[in-house]
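Undergrad: Sequence and predicted structure below; questions after.
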Amino acid sequence: MIRTQAVSRAYGDALVVDNVTLDIPAGGVTSIIGPNGAGKSTLLSMVSRLLDMSAGTVTVDGLDVTRTPSDVLARRLSILRQDNHVSARITVRDLVAFGRYPHSKGRLTAQDRHQIDQAIAYLDLGALANRFLDELSGGQRQRAFVAMVLAQDTDYVLLDEPLNNLDMKHAMGMMKLMRQAASELGKTVVLVLHDINFASWYSDYIVAMKHGKVAAQGAGPEMIRPEVLSEIYEMDIKVHEIGGQLISVYYG
């Protein structure tokens, strides 16, 4: 379980994350949704120790992220940030191999190579494995970065807006892969998403943020309701159902 207790982050006088106490359950897919500026990415960055907290604590399976050695935490938790830039001209395989560094310290073993090959295959990147990143489309590069995170082989996989640069077809494919990673590989997947439909279809648990606070949280059916979503986004949101089954969320 990921637990945040009274976590806050301020930039000057601006409180971006405001006293957030939250339990993210182990296992399955948890999506963090909410309008721009709600604090979603900032919260995820503090959980992964990419950002310091102004106040509060974060634990992952009881390990305090501020006190746990980096190599220990990196074997438990991995993250894909929104902004991924690699200045060196490297291949997809080289990028994915970076995910093994917490295990290999740069000296790849047969097990490391197996994990790299598995991650490349999982993201259907076999035909692109020896291509340079600057030769790929934005969507292909995004898949390569996700493969790098999966190659790290952590229990917890955090993805900050992983659908960036992906068209609808590939976005759906990515969400299916994350669903499979949770179901088949036993990962706990935590995503920041803007698309409510993808969150509703593929998530076991949804956390909604607004103005730096947790506005609502619960299982998908509890969260994907017009009155809940309309309050969070401050606009009229409708939910289309047929026979009691959710079909889509749309803006009316």
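TA: Received it, and whenever you're ready, just let me know what you need.
Undergrad: switch to C-alpha atoms for all contacts and neighbour counts from now on
TA: OK.
Undergrad: what helices or strands is the helix or strand harbouring residue 209 leaning on?
TA: Take DSSP states H and E as the rule and residue 209 turns out to sit in strand 205-210. If you count contacts as 3 or more CA pairs under 8 Å, 6 or more residues apart in numbering; DSSP states H and E, strand 205-210 packs onto strand 28-33, strand 213-219, helix 220-223, helix 226-233.
Undergrad: Could you export the ones you listed as CSV, including distance to residue 243 and mean neighbour count?
TA: Converted to CSV, the helices and strands packed on strand 205-210 look like this (distance: least, CA to CA, whole Å; neighbours: other CA atoms under 10 Å):
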stretch, distance to residue 243, mean neighbour count
strand 28-33, 25, 26
strand 213-219, 19, 18
helix 220-223, 14, 16
helix 226-233, 17, 17
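Undergrad: To residue 166, which of these lies closest?
TA: Ranking these by proximity to residue 166 (CA to CA) places strand 28-33 first, at 17.6 Å.
Undergrad: Below is structure B, check it against A:
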Amino acid sequence: MTATASAPAGAAGTPGAAAPRARSIRAEGVTKRYGTAVVVDDVSIDLPAGGVVSIIGPNGAGKSTFLSMVARLLPSDGGRVVVDGDDVARTAGDVMARRLGILRQDNHLAVRLTVRDLVTFGRYPHTKGRTTAEDRAHVDAALEYLELTDLQHRFLDELSGGQRQRAFVAMVLAQDTDYVLLDEPLNNLDLKHARAMMALARRAADDLGKTVVTVLHDVNFASCWSDVVVAMRDGRVVAHGSPQEVITTEVLTEVYEVDVTIHEVDGRRVALYYT
């Protein structure tokens, strides 16, 4: 589903050949304030394309605000976000909408829609409302991928919270962007469907070539399903790297201010913090 960039006119390595742009999400000194409160504080980080990135941290750490600035849903008060070499604040909206898709926390709609209507909205950046056979194929594929085909003609208000969450994720996948941003996608999901959602994120990265960036509260889902974990606190990045580097007693105790012990289970790091 991911488009592949065509080769430059000049042969690689020859004089005058265009250098390929590094694919990444890069934040450079990104800051967001609400009055005197600094919510995201001078964040600089580079997230190379590919795989699953999870952003963790306590409430108020700035995780969702940072993701919203990456998606250009919120303007920054300082610094900039660059995606594949383009400043998101200076690039045309329709261009960025074909590159970045986001699932927001507040998925409330004023109109009554069926599941299929909602997922079809994901094609709007490509079609401006004039759907084609190709668009319908993308919608069908997203519905099937999220196991929503049998529910496609149901109205959203007739679904469970977990089914509705999957419908919004299907809309984002139908948008067919290189980068998929999921803000707390495990909201309203029980253990079975939370696991299925993380497996979906993993498959989207591995099978479809997407870069999935997700905000999570469950550090163990982040540890077991991610390639990169970013830990935030008080608007700043405390640590980022592989789960082996970030899911440690030292980092998690600093981030959450609770006693955390780490255990290795089948080669994965699991944090215990219940006692």
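TA: Noted; the coordinates are in hand. Please read all numbers here as calculations on a predicted model, not as lab measurements.
Undergrad: Send over the TM-score of the superposed chains.
TA: Aligned and superposed, the two chains score 0.98 in TM-score terms (TM-score structural alignment, normalised by the length of structure 1); 251 aligned residues with a CA RMSD of 0.9 Å.
Undergrad: re earlier: of the helices and strands packed on strand 205-210 of structure 1, which is nearest residue 139 of structure 1?
TA: Comparing those against residue 139 of structure 1 with CA to CA, the closest turns out to be strand 28-33 (20.6 Å).
Undergrad: In structure 2, point out the residues matching the helix or strand following that closest one.
TA: On the C-terminal side of strand 28-33 of structure 1, the closest following helix or strand by DSSP H and E is helix 40-47. Helix 40-47 of structure 1 corresponds to residues 63-70 of structure 2 when matched by TM-score structural alignment.
Undergrad: And stretch 5-16 of structure 1, by the same measure?
TA: Using TM-score structural alignment, stretch 5-16 of structure 1 pairs with 28-39 in structure 2.
Undergrad: Show me what residue 239 of structure 1 lines up with in structure 2.
TA: Match for residue 239 of structure 1 (TM-score structural alignment): residue 262.
Undergrad: And for residue 197 of structure 1?
TA: Per TM-score structural alignment, residue 197 of structure 1 is aligned with residue 220.
Undergrad: Next: residue 99 of structure 1.
TA: Checking TM-score structural alignment: residue 99 of structure 1 goes with residue 122.
Undergrad: Double-check that match against residue 175; I have them as touching.
TA: Yes. At 4.4 Å, residue 122 of structure 2 and residue 175 qualify as touching, with contact defined as CA atoms under 8 Å.
Undergrad: quick revisit: right, and the match of residue 239 of structure 1 touches residue 252 too?
TA: No. Applying CA under 8 Å as the test, residue 262 of structure 2 and residue 252 come out as separate, 9.5 Å apart.
Undergrad: count of neighbours near the equivalent of residue 224 of structure 1 over in structure 2?
TA: Alignment note: residue 224 of structure 1 maps to residue 247 in structure 2; criterion TM-score structural alignment. Residue 247 of structure 2: 28 surrounding residues under other CA atoms under 10 Å.
Undergrad: got the contact list for residue 247 of structure 2?
TA: Neighbouring residues of residue 247 of structure 2 by CA atoms under 8 Å, 6 or more residues apart in numbering: 219, 223, 262, 269, 270, 271.
Undergrad: buried ones in stretch 234-252 of structure 1?
TA: Within stretch 234-252 of structure 1, the residues that qualify as buried are 237, 238, 239, 246, 248, 249, counting by 16 or more other CA atoms under 10 Å.
Undergrad: corresponding residues in structure 2 for stretch 61-73 of structure 1?
TA: When structure 2 is aligned by TM-score structural alignment, the counterpart of stretch 61-73 of structure 1 is residues 84-96.
Undergrad: measure the matching stretch end to end?
TA: 10 Å (CA to CA, to the nearest Å).
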